[in-house]
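Novice: have a look at this fold, sequence not included:
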């Protein structure tokens, strides 16, 4: 499974990347810039995006809106060290936008919770070749 990790905290990225790779045969890409991540999402269309909400350039909320507009059909997990109310609001927004949100989690993310989220993402059907910025022959997948 292809996983894109997006967080402006390099230590958090390294920690998440180590946990993801220890939990299976995943191709992990790390990014600290939301703008560069958006380019990767357009080009690569990962199966799972794990995204911090507090980002420079485009914050996580704006990034979610752009992903929805561009038809991203991968799964999304939100992370935040912010107030739980902000996390819940972002969760509602992502679902309302039609994104396949698997969870909105407080930092730090527990290994067991990450393992469950990875399993959920791996079990999700995707439309072959559909990523951000493509036009599928059918509607993008929606979270169960």
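Specialist: That came through fine. The shown structure was predicted, so the numbers you read here are calculated from the model rather than taken from an experiment. Numbers count the residues shown, from 1 in each chain.
Novice: switch to C-alpha atoms for all contacts and neighbour counts from now on
Specialist: OK.
Novice: could you give the number of residues near residue 15?
Specialist: Neighbours of residue 15 under the rule other C-alpha atoms under 10 Å: 12.
Novice: what segments of this protein are helices?
Specialist: For the chain, helices defined by DSSP state H occupy the ranges 10-22, 34-44, 60-69, 84-96, 111-123.
Novice: what are the contacting residues of the last one?
Specialist: I take that to be helix 111-123. Residues from elsewhere that reach helix 111-123 (C-alpha atoms under 8 Å, 6 or more residues apart in numbering): 1, 19-20, 23, 47-48, 75, 77, 102-103.
Novice: of the residues you listed, buried ones?
Specialist: The neighbour-count criterion (16 or more other C-alpha atoms under 10 Å) marks 19-20, 47-48, 75, 77, 102-103 among the contacts of helix 111-123 as buried.
Novice: is it possible to get a markdown table of the residues you listed that adds distance to residue 89?
Specialist: Formatted as a markdown table, the buried ones among the contacts of helix 111-123 follow (distance: C-alpha to C-alpha, whole Å):
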| residue | distance to residue 89 |
| --- | --- |
| 19 | 27 |
| 20 | 26 |
| 47 | 24 |
| 48 | 21 |
| 75 | 18 |
| 77 | 14 |
| 102 | 15 |
| 103 | 12 |
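Novice: adding another structure so you can compare the two:
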């Protein structure tokens, strides 16, 4: 179920896209957002927070460390509870990746296409476990 109090770590390496995504999430009613432009900023945000983010919303294609590697790292060290990854990859590639990551036991809600569609994002958030 949609929870406007979700603490969301948003990782997108393009500053304009990061701002646009934050505005999009604000319009959807999400305001507890922590932006990060790369994996290092995301790691630092997790350390500063001191408790897990409810959701990691992360681009798969990041410089240095991929979004997949960052997701796996943050999930294993308790920095996040669940994640939604996004990319410009083809839909069948994203579905295959989603199945692979879920089969590894990672707390993934979905792999979504960019630009993020509000309805699809809300449906994915509806999968969030309590």
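Specialist: Looks like it came in fine. Just so it is clear, the model here is predicted, and its values are computed rather than measured.
Novice: residue 52 of structure 1: which of the helices of structure 1 is closest?
Specialist: Smallest distance to residue 52 of structure 1 across the helices of structure 1 (C-alpha to C-alpha): 6.3 Å, for helix 60-69.
Novice: how about that closest one: buried residues?
Specialist: 60-61, 63-64, 66-68.
Novice: how distant is it from the center of its chain?
Specialist: 11 Å (C-alpha atoms, centre = their mean, to the nearest Å).
Novice: could you check the angle helix 84-96 makes with it?
Specialist: 10 degrees (axes from the mean of the first three to the mean of the last three C-alpha atoms, to 10 degrees).
Novice: against which helices or strands is helix 60-69 of structure 1 packed?
Specialist: helix 34-44, helix 84-96 (3 or more C-alpha pairs under 8 Å, 6 or more residues apart in numbering; DSSP states H and E).
Novice: after superposition, how close is the longest one to structure 2?
Specialist: When structure 2 is superposed, helix 84-96 of structure 1 averages 2.9 Å from its matched positions, counting by mean C-alpha distance after the TM-score superposition for structure 1.
Novice: give the buried residues for that helix.
Specialist: Across helix 84-96 of structure 1, burial judged by 16+ other C-alpha under 10 Å covers 87, 90-91, 93-95.
Novice: for that helix, name the packing helices and strands.
Specialist: Helix 84-96 of structure 1 packs on helix 60-69, strand 75-80, strand 100-106, going by 3+ C-alpha pairs under 8 Å, 6+ apart.
Novice: what about 7 Å?
Specialist: Secondary-structure packing of helix 84-96 of structure 1 (3 or more C-alpha pairs under 7 Å, 6 or more residues apart in numbering; DSSP states H and E): strand 100-106.
Novice: picking that back up, could you single out the nearest of the buried residues of helix 60-69 of structure 1 to residue 15 of structure 1?
Specialist: residue 60 (19.5 Å).
Novice: tell me how far the closest residue to that closest one other than its chain neighbours lies from residue 45 of structure 1.
Specialist: Closest residue to residue 60 of structure 1 apart from its sequence neighbours, by C-alpha to C-alpha, 6 or more residues apart in numbering: residue 53 at 4.0 Å. Distance, residue 53 of structure 1 to residue 45 of structure 1, by C-alpha to C-alpha, to the nearest Å: 19 Å.
Novice: likewise for residue 9 of structure 1?
Specialist: 23 Å.
Novice: neighbour count winner among these two?
Specialist: Comparing residue 9 of structure 1 with residue 45 by other C-alpha under 10 Å, the one with more neighbours is residue 45, at 23 against 13.
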